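Novice: sequence below, structure please.
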Amino acid sequence: MPASRNPVLITGCSSGIGRAAADLLVKAGYTVYATARRPETLADLAAAGAHTLALDVTDEESMTAAVRAVEDTHGHVATLVNNAGYGVYGPIEEVGLDEVRRMFETNVFGLARMTQLVLPGMRAAGAGLIINIGSMGGRVAFPVGGYYHATKYAVEAMSDALRAEVGSFGIDVALVEPGPIRTSFEETINSSAAVGNPDSPYADLVAKVQDVNSGAYDSKLLAADAGAVADVILKAVESSKPRTRYLVTATARGLVHARRLGGDTVWDAIVRRQFS
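Specialist: The predicted structure follows:
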């Protein structure tokens, strides 16, 4: 266990990837601060040995207080896992922009602000690790998910820029890009307001996307449990030189490489075949 990786602060631990990562890192012996908007949802992680804090990545006072609590005890946050996020789905034409702004506040601006808050302490310590939880959807885009993909494309760009900016201070930046992961994500995107409009000219496309998503998340071959992402997060934390990117699931690796190698023509043909 690299001593420079303790303590670990993780956002969005009430369920899914954040919860699995906090649990695994505690079991591996790390000092973990598991956070959520409602800290009462973290009782089992507290019982397992995690420190729990209230943290809402859309609230400046909440973010500042959480980082200060860790720094008051340990001097600095050694590892930040920017995990908090969610998806809003629907056609570009139909999704309300207020919903899009709220999603950007969590997925992009919350991640950015948490990063800003921990960096001074990391620079002073001469070491640190920031792990951003992105998505294969930050490198490929599917219909009806355009705004969600936009948030994850933003995380890709920010991670690349940040890596170049802070490397000389001894700070590493790693980007984890999961494919389909069996969490509450599918339920969240399928319940998005713009997805359920039967009078929409996109209704048939939306129904097809929902069907394809359900098949992917139900498949043992195409999807994985949150523990698969937690394993990759632990791998990055324990590495003295973390990789810049970690694609999680064979689905993610296959689609990202198909997009990269095939270009627009091949990718558009894949999308047409999948969603026609």
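
Novice: going forward, measure contacts between C-alpha atoms and count neighbours the same way
Specialist: Fine.

Novice: what is the burial count for S135?
Specialist: 25 (other Cα atoms under 10 Å).

Novice: contact partners for the closest residue to it other than its chain neighbours?
Specialist: Using Cα to Cα, 6 or more residues apart in numbering and skipping residues adjacent in sequence, the residue nearest S135 is E177, 4.0 Å away. Contacts here follow Cα atoms under 8 Å, 6 or more residues apart in numbering; on that basis E177 touches 133-138, 245-248, 252.

Novice: confirm that E177 sits in a strand.
Specialist: Yes: the assignment for E177 by DSSP: H, G, I helix; E, B strand; the rest coil puts it in a strand.

Novice: the residue of the chain most remote from its centre: what secondary structure?
Specialist: Distance from the C-alpha centroid of the chain peaks at D199, with 32.7 Å (Cα atoms, centre = their mean). Secondary structure state of D199, per three-state DSSP, is coil.

Novice: against E94, how distant is it?
Specialist: Distance, D199 to E94, using Cα to Cα, to the nearest Å: 12 Å.

Novice: quick one: the helices in the stretch 151-276 of the chain, in order.
Specialist: Along the stretch 151-276 of the chain, counting by DSSP state H, counting those that start in this stretch, helices occupy 185-190, 203-218, 226-238, 250-275.

Novice: sequence B follows; please return its structure for comparison with A:
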Amino acid sequence: MKKIVLVTGATSGIGKATAIYLAKKGYIVYGAARRVELLEDLTLYGVKPVALDVTIDSSITTCIDIILKQEKRIDILINCAGLGSYGALEDVSIAEAKNQMEINLFGVSRLIQLVLPEMRKNSYGKIVNISSIGGKVGLPLGSWYHASKFAIEGLSDCLRNEVKQFGIDVIVIEPGGTKSEMIQNGTDDLMRVSGKTVYKDLAKAVIKSYTAQKEKAIEAVEIAKLITKSIESKSPKARYAASNAKPFLFIRKLLSDKLFDKLIMSQMK
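Specialist: Below is the predicted model:
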């Protein structure tokens, strides 16, 4: 029996690559996004478009209801929708901070709440939460983004032990730099928020560092393959780190906070 998959954030980056990759492998895939018109090209691969704005509860419930009405179940939820907004904590408005958390944390949580009843009923389910290397490491001028990803890590740890008894697996994916619109959008956002404040010099240094890292960014399809590996495992690991994230995460484990801070800031010049 083909598995029913819901992939959020399917218009670009990891979400789009994952929806296409899984559809090609024979999964029944629903690609969800706020701008449904941008999902049309995914239909060429058999992906079924569905509207979803993760900041609006009625949109979230309608999305889930549509899929359950058509398929009677959702076997796999892959939470790819995300926002990478940057700026010094002092400069970011609380309204923008709340929007970041709505997209990266509360929208994810609400989707999970709504798919769990059917997964429990079927004694089967895979919930995949896209975190980031930024869910383990905090970088300057990214307070709210990193806060949201650190939260996803903690939420997933708690949830994993809550739902294991029902045959449901919770998996965290930790990409490093990945080729997508998010890098450019994030740097543009950083300059908008902090490019003219007392943090302007640090903002320029951070952007210079991020630009240098672009060359090491991997294709989104590599993360799609990692996600596929995780959901096809009979006993998946709690976390799967991308190849370009592993060295950095290893160094983080070795160094003290003070030494790691020095290493990070040495790259911001």
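
Novice: circling back to that earlier point, name the member of the contacts of E177 of structure 1 with the most neighbours.
Specialist: Counting neighbours by other Cα under 10 Å, G134 leads the contacts of E177 of structure 1 with 29 neighbours.

Novice: map that one onto structure 2.
Specialist: Counting by TM-score structural alignment, G134 of structure 1 corresponds to S131 in structure 2.

Novice: ok, its match touching H146?
Specialist: No: using Cα atoms under 8 Å, S131 of structure 2 is not in contact with H146; the gap is 9.5 Å.

Novice: nearest to D59 of structure 1 among the contacts of E177 of structure 1?
Specialist: I133 (19.6 Å; Cα to Cα).

Novice: the closest one contacts L80, doesn't it?
Specialist: No: counting by Cα under 8 Å, I133 of structure 1 stays clear of L80, with 10.6 Å between them.

Novice: look up how far V26 of structure 1 lies from the residue nearest to S135 of structure 1.
Specialist: Using Cα to Cα, E177 of structure 1 is found at 22 Å from V26 of structure 1.

Novice: hang on, V176 of structure 1 packs against G138?
Specialist: No: contact between V176 of structure 1 and G138 fails when scored by Cα under 8 Å: they sit 10.4 Å apart.

Novice: what is the neighbour count of the alignment partner in structure 1 of I152 of structure 2?
Specialist: Under the alignment by TM-score structural alignment, I152 of structure 2 pairs with V155 in structure 1. When neighbours are counted by other Cα under 10 Å, V155 of structure 1 registers 23.

Novice: give the contact list for V155 of structure 1.
Specialist: V155 of structure 1 touches 108, 132, 134, 138, counting by Cα under 8 Å, 6+ apart.

Novice: ok, F104 of structure 1 next?
Specialist: F104 of structure 1 touches T151, counting by Cα under 8 Å, 6+ apart.

Novice: how about the secondary structure of it?
Specialist: Going by three-state DSSP: F104 of structure 1 is helix.

Novice: what range in structure 2 matches stretch 104-118 of structure 1?
Specialist: Under TM-score structural alignment, the match for stretch 104-118 of structure 1 is residues 101-115.

Novice: give me the distance from that stretch to the chain's centre.
Specialist: 11 Å (Cα atoms, centre = their mean, to the nearest Å).

Novice: gap between the two ends of it?
Specialist: Chord length of stretch 101-115 of structure 2, first to last residue, is 20 Å (Cα to Cα).

Novice: same check, this time on stretch 25-45 of structure 1
Specialist: Note: stretch 25-45 of structure 1 ends 11 Å apart using Cα to Cα.

Novice: which residue lines up with T228 of structure 2 in structure 1?
Specialist: In structure 1, T228 of structure 2 lands on L234 (TM-score structural alignment).

Novice: return the distance of its match relative to R243 of structure 1.
Specialist: 12 Å.

Novice: what's the mean distance for stretch 226-236 of structure 1 versus structure 2?
Specialist: Compared with structure 2 after fitting, stretch 226-236 of structure 1 deviates on average by 0.8 Å (mean Cα distance after the TM-score superposition for structure 1).

Novice: list of residues touching that stretch?
Specialist: With Cα under 8 Å, 6+ apart, stretch 226-236 of structure 1 has contacts from 16-18, 20-21, 24-25, 131, 174, 176, 178, 181-183, 242-243, 246, 248.

Novice: which members of those residues occur in strands, if any?
Specialist: Secondary structure from DSSP state E places 131, 174, 176, 178, 181-182, 246, 248 of these in strands.

Novice: max pairwise distance over these: which two?
Specialist: Farthest pair in those, by Cα to Cα: A174 and R182, 22.2 Å.

Novice: and the two? which has more neighbours close in?
Specialist: A174 (24 against 20).

Novice: the more buried one matches what in structure 2?
Specialist: By TM-score structural alignment, A174 of structure 1 lines up with I171.
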